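**Student:** predicted model and sequence below, questions to follow.
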Amino acid sequence: MLLTRDHLPETIPDIAALDELLCRPSQALIDDLCKVDGDIMVLGVAGKMGPTLAGLAKAAAPDRRVIGVARFSDGSVKDWLQARGVETINCDLLDEAAIKALPKIQNIIFMAGRKFGAEGDLSLTWAMNSHVPAMVAQAFAGSRIVAFSTGCVYPFVPVSGQGADEDLAPNPPGEYAQSCVGRERMFEYFSRRHSTPGRLFRLNYAIDMRYGVLHDIASKVLQSKPIDVSLGHVNFIWQGDASSQALRCLAHCDTPTSPINVSGHEILAVRDLAAKFGQRLGIAPVIIGKEEPTAWLTNTSQAVSLFGLPVVDTEQLIRWTADWVSRSMPSLGKPTKYEVRDGRY
């Protein structure tokens, strides 16, 4: 079954159903991949989004090789991928020789990076987020490269506006986000040097039932924990839509590479989201703090013009998330830290 607005379930009963939904392609994704020749390799496939993005790629292009590359410290991820027809290669991306030994696949989705715990070892954060991209960009100079980045490369912008667009120069607080600017600059430099087509995929807050801004807010409402609204506005996107747009970017690469903002098209108030969860869960949210006039927000007009609106809208995500947390379903235990304003993760 193709992913369409008319075929979204009322509830997501379990992780197996969640995985199936995240790996369900739209016709638009299938059509865009038909415009692109060659197989697909996902570098850093073992993170939060990587497995289902690779599974989605295989479902959308079953006749092509889809290869997932990671250290695979958790062997169950490799088993999950292989069960869905995704080939796997063990590789430490900090090892330049290992990168050079990888097969020269025509389409690269680069997802490797370090965020959580970034402040604990800043040299490793910079190595993963800037040094590894430089090595990958040189090793795959003849490929298309869609490189995951973050909306955190932007400075804070007024919540009364439409969010930062791709023309706004990066100028973020904190070394994590600064290292992500470094990642982009490495891909940009080698794209210019080698005429490598690509896209810098500036993603703001992918939503899965097991993690994300909505999971964080809903869980705090359910547990009557205080919700700080000082960073009071966010935008976010269903993880399946984000994965689909990343893969569709392969058909919309620029030479040299260029940024594209990916998130929901709405700017949403944390206070309002908490209230909606409170209504659904029957618990009054505990709000602390006062909304600041600025936040990390992106303008996704370019993505909407290329891909249309996300298939899964905000109200559907709220319904699914409230149902998921109310049943005490699994969490990845990785808060987004969306409320952080100093860039320290």
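**Tutor:** On my side now, so go ahead.

**Student:** contacts, neighbours, all on C-alpha from now
**Tutor:** Noted.

**Student:** all strands of the stretch 1-150 of the chain, in order?
**Tutor:** Taking DSSP state E, counting those that start in this stretch, the strands of the stretch 1-150 of the chain run over residues 40-43, 66-70, 87-90, 107-110, 144-150.

**Student:** so which of these is nearest H194?
**Tutor:** Smallest distance to H194 across these (CA to CA): 11.4 Å, for strand 144-150.

**Student:** by contact count, what packs against that closest one?
**Tutor:** strand 107-110, helix 175-194, strand 198-203 (3 or more CA pairs under 8 Å, 6 or more residues apart in numbering; DSSP states H and E).

**Student:** show me what the next helix-or-strand element following it packs onto, helices and strands only.
**Tutor:** Sequence-wise, the next helix or strand downstream of strand 144-150 (DSSP states H and E) is strand 157-158. Under the contact criterion of 3+ CA pairs under 8 Å, 6+ apart, strand 157-158 touches strand 294-295.

**Student:** next SSE after the strand it packs on?
**Tutor:** Moving toward the C-terminus from strand 294-295, the next element (DSSP H and E) is helix 301-307.

**Student:** return the distance of that following helix from the chain's centre.
**Tutor:** Offset of helix 301-307 from its chain centre (CA atoms, centre = their mean, to the nearest Å): 16 Å.

**Student:** just the helices in this protein please.
**Tutor:** Here the chain has its helices, by DSSP state H, at 15-22, 27-34, 50-60, 75-83, 96-101, 122-126, 132-139, 175-194, 213-222, 239-248, 270-281, 301-307, 314-326.

**Student:** turn these into a markdown table, including distance to K337 and mean neighbour count.
**Tutor:** A markdown table is the format used below for the helices of the chain (distance: least, CA to CA, whole Å; neighbours: other CA atoms under 10 Å):
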| stretch | distance to K337 | mean neighbour count |
| --- | --- | --- |
| helix 15-22 | 23 | 16 |
| helix 27-34 | 31 | 17 |
| helix 50-60 | 20 | 26 |
| helix 75-83 | 25 | 15 |
| helix 96-101 | 31 | 14 |
| helix 122-126 | 17 | 18 |
| helix 132-139 | 24 | 21 |
| helix 175-194 | 13 | 22 |
| helix 213-222 | 8 | 23 |
| helix 239-248 | 17 | 25 |
| helix 270-281 | 13 | 19 |
| helix 301-307 | 25 | 16 |
| helix 314-326 | 18 | 19 |
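
**Student:** looking at those helices, spot the one closest to A295.
**Tutor:** helix 270-281 (11.3 Å).

**Student:** OK, contacts around S123?
**Tutor:** With contact set as CA atoms under 8 Å, 6 or more residues apart in numbering, S123 has no partners.

**Student:** so it versus L94, what's the distance?
**Tutor:** For S123, the distance to L94 equals 13 Å [CA to CA, to the nearest Å].

**Student:** want to compare, so here's the second one:
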Amino acid sequence: MDLKKLEEKYAIPSRELVEDVKQIEGDIMLLGIAGKMGVSMGKLLVDALKLAGKENKVYGVSRFSDPKAKSQVEESGIVAIACDLLNDAELFNLPNVANVIYLAGHKFGTVGNEDFTWAMNTYLPGRVSEKFKDSKIVAFSSGNVLPFVKLNEGGVDEDATPAPIGEYAQSCLGRERVFQYFAKKNQTEMLIYRLNYAVDFRYGVIMEIGKSVWNGKPIDLRTENVNVIWQGDANEIAIRSLLHCEAPAKVLNVTGPETLSTKWVAKEFAKIFGKEAKFEFEAEGSALLNNASECHRLFGYPKVTIREVIELNAAWIQNGGDEFGKPTHFQERGGQF
């Protein structure tokens, strides 16, 4: 199987995305582009703009500690800018743009590095809000800010009271509150993009379950249910969300429509691989689950279905596809990242 062709097939902008980018006025900047989603999102945006016959410039900003990431960004037709966002002089020297997608943040390695986590996740949003007070901002957040809920409650919507567990989740709520404050203060149109969990060929809950089945490792069932969304669909929603920013800031839950059983997902992989799915521990009856019905009202259901995701991840694993090597820790129940 040609994995490159498989990946390219799932990176083509949808008709809906092309139609929406026709309405985006001005240049677009992706802050923190070198993370798991940023490079693919930037390329998708550039491709959609070309198909729409638009000439908006796309900037990608990161420290670019990995030169390979900068090359990937530039090869995609994105203007790469090396910048330490926590350095005020560098941040405020960035070009002013009409549209910002804020992807910067810190999660893994929070324990023992709490000060940096709070600086990235809570302090930096205030500085970015001041720099780009005249821009539309789509700010990435996390479903980790929400409470664990019983499975029969169907997930929580945007009106739920946050109940973050652990310093990472608390700092993510801080990020939301700081953006919300500046949206009101400066009348900056924003959308808080509350995501859980994006999945792709190289990372995510589905790939992790598949790898466990492939390698004969038991799967932790304490958090036995999850929401996921294909990264390509999540990327499209992030870009299209630039047309739905508001002041005060709009909060949007972003995930797929299903409440998935990790045991069921594992058994589907076991059928494909011809292997046995192994499990450990007992389900605790609650999970971080989002109700993303408002997202689906605005943008429709994700185009890549869960069975497709399983089949894609199975093919990737069987053919030795590369990985990001950044586990999600979706089983974590104590907020320790």
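**Tutor:** Yes, it's here. Being a predicted model, the structure only gives us computed values, none of them experimental.

**Student:** TM value for the aligned chains?
**Tutor:** Scored by TM-score structural alignment, normalised by the length of the second structure, the superposition of the two chains gives a TM-score of 0.97; 333 aligned residues with a CA RMSD of 1.1 Å.

**Student:** rewinding a little: next, format the strands of the stretch 1-150 of the first structure as a markdown table and append mean neighbour count and distance to T52 of the first structure.
**Tutor:** A markdown table is the format used below for those (neighbours: other CA atoms under 10 Å; distance: least, CA to CA, whole Å):
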| stretch | mean neighbour count | distance to T52 of the first structure |
| --- | --- | --- |
| strand 40-43 | 26 | 11 |
| strand 66-70 | 25 | 11 |
| strand 87-90 | 17 | 13 |
| strand 107-110 | 24 | 13 |
| strand 144-150 | 26 | 15 |
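
**Student:** format those as a markdown table; extra columns: distance to D313 of the first structure.
**Tutor:** Formatted as a markdown table, these follow (distance: least, CA to CA, whole Å):
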| stretch | distance to D313 of the first structure |
| --- | --- |
| strand 40-43 | 27 |
| strand 66-70 | 28 |
| strand 87-90 | 32 |
| strand 107-110 | 25 |
| strand 144-150 | 21 |
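
**Student:** could I get the helices and strands packed on strand 144-150 of the first structure as TSV with distance to F156 of the first structure?
**Tutor:** Output for those, formatted as TSV (distance: least, CA to CA, whole Å):
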stretch	distance to F156 of the first structure
strand 107-110	26
helix 175-194	12
strand 198-203	15
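
**Student:** the second structure: which residue goes with K58 of the first structure?
**Tutor:** Correspondence of K58 of the first structure to the second structure, assessed by TM-score structural alignment: V46.

**Student:** any idea how far that match is from N152 of the second structure?
**Tutor:** Distance from V46 of the second structure to N152 of the second structure, by CA to CA: 41 Å.

**Student:** again with N235 of the second structure
**Tutor:** With the distance defined as CA to CA, N235 of the second structure ends up 29 Å from N152 of the second structure.

**Student:** and for E55 of the second structure?
**Tutor:** 48 Å.

**Student:** between those two, tell me which one has more neighbours.
**Tutor:** Neighbours of E55 of the second structure and N152, each counted by other CA atoms under 10 Å, are more numerous for E55; the result is 12 against 9.

**Student:** so that one sits against V46, correct?
**Tutor:** No. Counting by CA atoms under 8 Å, E55 of the second structure stays clear of V46, with 9.2 Å between them.

**Student:** out of the helices and strands packed on strand 144-150 of the first structure, which gets nearest to C23 of the first structure?
**Tutor:** Of these, nearest to C23 of the first structure by CA to CA is strand 107-110, at 16.0 Å.

**Student:** for the spatially closest residue to E55 of the second structure that is not a sequence neighbour, give its distance to G77 of the second structure.
**Tutor:** Computed as CA to CA, 6 or more residues apart in numbering, the closest residue to E55 of the second structure that is not its neighbour in sequence is L49, at 6.9 Å. The gap separating L49 of the second structure from G77 of the second structure is 11 Å, by CA to CA.

**Student:** and what of F273 of the second structure?
**Tutor:** 38 Å.

**Student:** could you do L289 of the second structure as well?
**Tutor:** Taking CA to CA, one finds L289 of the second structure at 36 Å from G77 of the second structure.

**Student:** looking at these two, which is more packed in?
**Tutor:** Under the criterion of other CA under 10 Å, the comparison of L289 of the second structure against G77 puts L289 first, with 29 against 17.

**Student:** correct me if wrong: that one contacts V145.
**Tutor:** No. Using CA under 8 Å as the test, L289 of the second structure is too far from V145 to be in contact (10.9 Å).

**Student:** and the counterpart of M329 of the first structure in the second structure, what does it touch?
**Tutor:** Using TM-score structural alignment, the equivalent of M329 of the first structure in the second structure is G321. The neighbours of G321 of the second structure, taking CA under 8 Å, 6+ apart as the test, are L3, F201, R202.

**Student:** one more: G210 of the second structure?
**Tutor:** A266, F269, I310, N313, A314, I317.

**Student:** what's the farthest-apart pair in those residues?
**Tutor:** Spatial extent of the contacts of G210 of the second structure (CA to CA) is set by the pair A266 and I317 at 13.7 Å.

**Student:** what's the distance between G126 of the second structure and A183 of the second structure?
**Tutor:** From G126 of the second structure across to A183 of the second structure, the span is 10 Å (CA to CA).

**Student:** run through the residues that contact I209 of the second structure.
**Tutor:** I219, T262, V265, A266.

**Student:** which residue in the first structure aligns with K131 of the second structure?
**Tutor:** Going residue by residue (TM-score structural alignment), K131 of the second structure aligns to A139.

**Student:** kindly apply the preceding question to E158 of the second structure instead.
**Tutor:** So E158 of the second structure corresponds to E166, using TM-score structural alignment.

**Student:** measure that match to T257 of the first structure for me?
**Tutor:** 12 Å.

**Student:** and for the counterpart of A247 of the second structure in the first structure, the neighbour number?
**Tutor:** The alignment partner of A247 of the second structure in the first structure, by TM-score structural alignment, is T255. By the criterion of other CA under 10 Å, T255 of the first structure has 15 neighbours.
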